[in-house]
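Engineer: Need coordinates for the below:
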Amino acid sequence: MRFTHTLRFRLIVLSVLCTAVVSLAGNLSLYGYLNDIINQRAAHIDEIYLSTLQSQLNTYLTDLNDLAVLCASDSTVSRSLNASKAEAIDAQERLDAYLATSPVQNYIDVLSVVNDEGLIVSATAQTFGELHDYDAIRAQPLYQQAVESGASQQVGVVQSIHGGEQALAMIRPIQGLGSRPGQGYLYVELNLELLDRALEPYTELNPLFVAEASGELVTARPAEVSDDFTAGELTDGDCMIGGRLYEVRSEPLSMGGLRLYHCVLQTELDQEGIHILYTVIAVVALSLLLALCLSVLFSAYFSRPISRLNDRLRRIAANDFSFDPAIEKPQDELGQIGRTVNEMSMSIQHLLRETEAMYNQRRNIEIDLLQSQVNPHFLYNTLDSIRWMAVIQKNPGIANITRSLSNLLKNIAKGTQDKIPLREELGLLNDYIAIQSVRYLETFTFENRVPEELYDCRIVKLTLQPLVENAIFHGIEPTGECGTITLTGRAEGGDLYLCVEDDGAGIEPERLAGILTTERKRSGSSMNGIGIANVHKRLQLIYGRQYGLKVESEPGKYTRVTVHLPKEV
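Structural biologist: So this is what the prediction gives:
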């Protein structure tokens, strides 16, 4: 009898076939399960990319809007509309100053103020002004819309006045002190290269672009699409682009009717997923009868690595992305899947670290931006006080005020983000009060009632000085009478509370409601331009949102600002 006709052969063949069927069914099922998880993670990562890019592009557009608001509401700029040469020069310097401090200054091609009388005042932007700029601006359809509609602002994609390239233009009426409605307009052009550079790091993965409401692209055209392609053909969901199926997602940007489009290529596995599912179900159903007799033998072989993979996936779902070598031990398909899972975990962990690093970098930048430099007007006022002391009093007081000024400058030059003992902060505050006492002679008195046992607690440098400065300028000085500023402090549990209170003019309820969220215009009498809102934001960035300032006031009676910090020694 030939071996092929024996029962042993038949059992071997049957066992091999049964094992192959069960193994195929198990691997396909597991592959589909893991593929679903990977697709879900990929979709989540794509959402993070899209949200991050949307936030970044909106930040650029917000910076552009902030620049336009600052320039259009400036009184020096509005006075230049009277066509005085000196006022026009002052306005140009003011526009240059605003542009120099804008985060998008390197992409501003045009920043000009025009009126109907032939006046044009231009800042020194990335492109040089030309003789035809005035006529080119007034010929822009966007400018005509702003004039005809009387709207507060017009934004849109236009042809640049300095060439044929597209640019994002903003036209805003001048609304500074003394200006009349429609007397003049601010015209700003933003180079769309800014949007291209923001998208460039991500375009290698999937097509990304920004388009107008009409569907015309305003950023670089992806290589996957033809020259006649417009975004108006796309809707959120599955769409055909260049003969390939993509999942399209779009998000609106904050102005100009622009939208950000993100296209994700659908793989063949996604298209055939439903067929694989039906096949696996059929194979498993047919294999159950054949695999029943061998389930005991095969269970030990399959259950252990599958359990390890299941445990690993549960840990991934619980945000544990550490490397697990145990799931890679099998030298078969399960081991390959384990390696794929580990690679996926490492990729997600790397992405999370990069996201955290980007957040920390942005947070540090925001903290640094809140640290203002010394206002030269304060130096001028102080030096003027010193001069009059020398002329009128002829006494050693000039040495004291000079020493106080020197101490302030020396400490501010070292930075304002450091944490120092409360004792040193009070020393800086005393130096500031010594200088202001000369300027505002017999206008206010300062009382320090902070217990000495709190002097070793550490706080952020220049936290108290802006609050006392605000009490002098906005509390005591407007009353025209002598007032008192009182500083108190206490410790409760693990927190430190410092309170600056004055008996001055107080704050109206409508202004009090937004005093911690609204940035006030920088005062020429301020030492460093750090207002109450900036102090509050700076403390929350450093210590957390549960800390910061609390402002209480009653008009005509008092204003009390309480600083809430963690107690650090």
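
Engineer: alpha carbons only for contacts and neighbour counts from here, please
Structural biologist: Will do.

Engineer: got the contact list for stretch 521-535?
Structural biologist: 370-375, 377-379, 381, 463, 466-467, 469-470, 515-520, 548-549 (CA atoms under 8 Å, 6 or more residues apart in numbering).

Engineer: Would you show me how to pick out the buried ones of the residues you listed in ChimeraX?
Structural biologist: Buried members of the contacts of stretch 521-535 can be picked out in ChimeraX with the line below, counting by 16 or more other CA atoms under 10 Å:
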select :370,371,372,374,375,378,379,381,463,466,467,469,470,515,516,548,549
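
Engineer: among the contacts of stretch 521-535, which are in helices?
Structural biologist: His377, Phe378, Leu379, Asn381, Pro466, Leu467, Glu469, Asn470 (DSSP state H).

Engineer: ok, the third one to Ala72 distance?
Structural biologist: From Leu379 over to Ala72 the distance is 28 Å, taken as CA to CA, to the nearest Å.

Engineer: What is whatever helix or strand Glu251 lives in packed up against?
Structural biologist: If you go by DSSP states H and E, Glu251 is part of strand 244-252. Counting contacts by 3 or more CA pairs under 8 Å, 6 or more residues apart in numbering; DSSP states H and E, strand 244-252 packs against helix 7-72, strand 237-241, strand 259-265.

Engineer: One more sequence to fold, the one below, so I can look at both together:
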Amino acid sequence: ALPHGVRDLLPDFKEGEDVVYRTMGDLDVFIYPIPRERCYMVFLIEPKSILSESWHLMTVVVISLVSGILISLILWRSMNRRVVQPILQIRASLDRARDGVHLPIVTGRGGEIEEVEELVSSYNRNVRYIDELAEKLSEQKTRYKDLEYKALQSQINSHFITNTLNAVRWLAIMQKATNIKELIDAFSRLLKSTWQGLEHDTTIERELSNVQDYIFIQQITHSYNCEIFYDVEPGLLKAPCAKFILQPLVENAYFHGIAPKGGVGTIRIGIRPDGEKGRIIIQVTDDGVGMDRETQVQVLHSQGGGSRFNGIGISNIHQRLQLKYGEEYGISIESEVGSYTKMTVVIPWMETGKEEGETNV
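Structural biologist: This is a model prediction of the structure:
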């Protein structure tokens, strides 16, 4: 059933005959001979049909391409809003923190993307925690400065200065004693240590020197009726420590432990290492009147040290040590009424510290 004229185009059977292509009106004719089977394969194609099919295929391709682009844009916008934007906000926030700017809260949400939601929530929790730590640190710095100021105000009170100067005056007029120079030197060293402030650490050796100067002055001004015994590990003398933690303990041990008891008393100062925990243990023990448990709590935790104690309050030293080194450090009290009082100071064992500045007195 070949169209008219196509049969005339059939070639003779020859081995290896090529495909015959002819154009007949609106038809493209392709003839492929198969000699073995003594037959032909004839293809009749209308170019218009092919073109029509091509346009239809092109339309499908274009529509598919446009649809793919639109879907990609929608997905990108959604991912950008729910994933990219929160991550970019976190990065920008961290960049601001690196420049010293306060960390902001990230407002982007992860929606139904659980991982992004958890990331944003975790970041915001950490930001709030950092804000709380910063506020707490600021309060602690303010509190520490206030304690430093109170310590400096109380270190040498007006009565102590007046009594010392009166002693110097009367010694100069009546006795003309050679120990006047020693008294003035000791007093000057105490003033120098006080005026240098609390900004830098001192050493165990300098704290002991302050105690010795203080005791020397008190022996002259108050006929200090007390024996002092030292048990100090030599290797700790150069160890750094906070200022004004030893002399106030000795002062309180005498005036509020031994003096009320009457007679000759003893104060023992022991300083030893706690190598296993990397700490230094300082103990000041007196054989005075002691104190009950309620008084111990008042002395250790009252603001200002309690009305019974003058100078730097024990609570002031305790709070300063905890703010400076941590809550595991500070002062503890062991006492028995009518027998003894032992005050134990625990500080970290550091190998080096900042040197004090020079102040002329």
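
Engineer: quick one: TM-score?
Structural biologist: The TM-score (TM-score structural alignment, normalised by the length of the second structure) is 0.65; 279 aligned residues with a CA RMSD of 4.1 Å.

Engineer: returning to that earlier point: will you turn the ones in helices among the contacts of stretch 521-535 of the first structure into a markdown table that also has distance to Tyr185 of the first structure?
Structural biologist: What follows is those, written out as a markdown table (distance: CA to CA, whole Å):
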| residue | distance to Tyr185 of the first structure |
| --- | --- |
| His377 | 30 |
| Phe378 | 33 |
| Leu379 | 35 |
| Asn381 | 35 |
| Pro466 | 35 |
| Leu467 | 37 |
| Glu469 | 36 |
| Asn470 | 34 |
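
Engineer: ok, Trp349 of the second structure - contacts?
Structural biologist: Contacts of Trp349 of the second structure (CA under 8 Å, 6+ apart): Ala239, Pro240, Pro273, Gly278, Arg279, Ile280.

Engineer: Return the closest of these with respect to Pro86 of the second structure.
Structural biologist: Closest to Pro86 of the second structure out of these is Gly278 (45.2 Å), distances taken as CA to CA.

Engineer: Alignment lookup: Pro273 of the second structure to the first structure.
Structural biologist: Mapped onto the first structure by TM-score structural alignment, Pro273 of the second structure lines up with Ala491.

Engineer: What is the neighbour count of the nearest residue to its match once chain neighbours are set aside?
Structural biologist: Leaving aside its chain neighbours, Ala491 of the first structure sits nearest to Tyr497 (6.1 Å; criterion: CA to CA, 6 or more residues apart in numbering). For Tyr497 of the first structure, the count of nearby residues is 16 (other CA atoms under 10 Å).

Engineer: got it, and the one 10 residues further on?
Structural biologist: Other residues near Ile507 of the first structure number 21, with proximity taken as other CA under 10 Å.

Engineer: try Gln298 of the second structure
Structural biologist: 16.

Engineer: which helices and strands does the helix or strand where Ser154 of the second structure lies pack with?
Structural biologist: Assigned by DSSP H and E, Ser154 of the second structure belongs to helix 114-155. Secondary-structure packing of helix 114-155 of the second structure (3+ CA pairs under 8 Å, 6+ apart): helix 85-98, helix 179-195, helix 314-325.

Engineer: What's the average distance for the shortest one when superposed on the first structure?
Structural biologist: Its aligned residues in the first structure lie a mean 0.8 Å from helix 314-325 of the second structure after superposition (mean CA distance after the TM-score superposition for the first structure).
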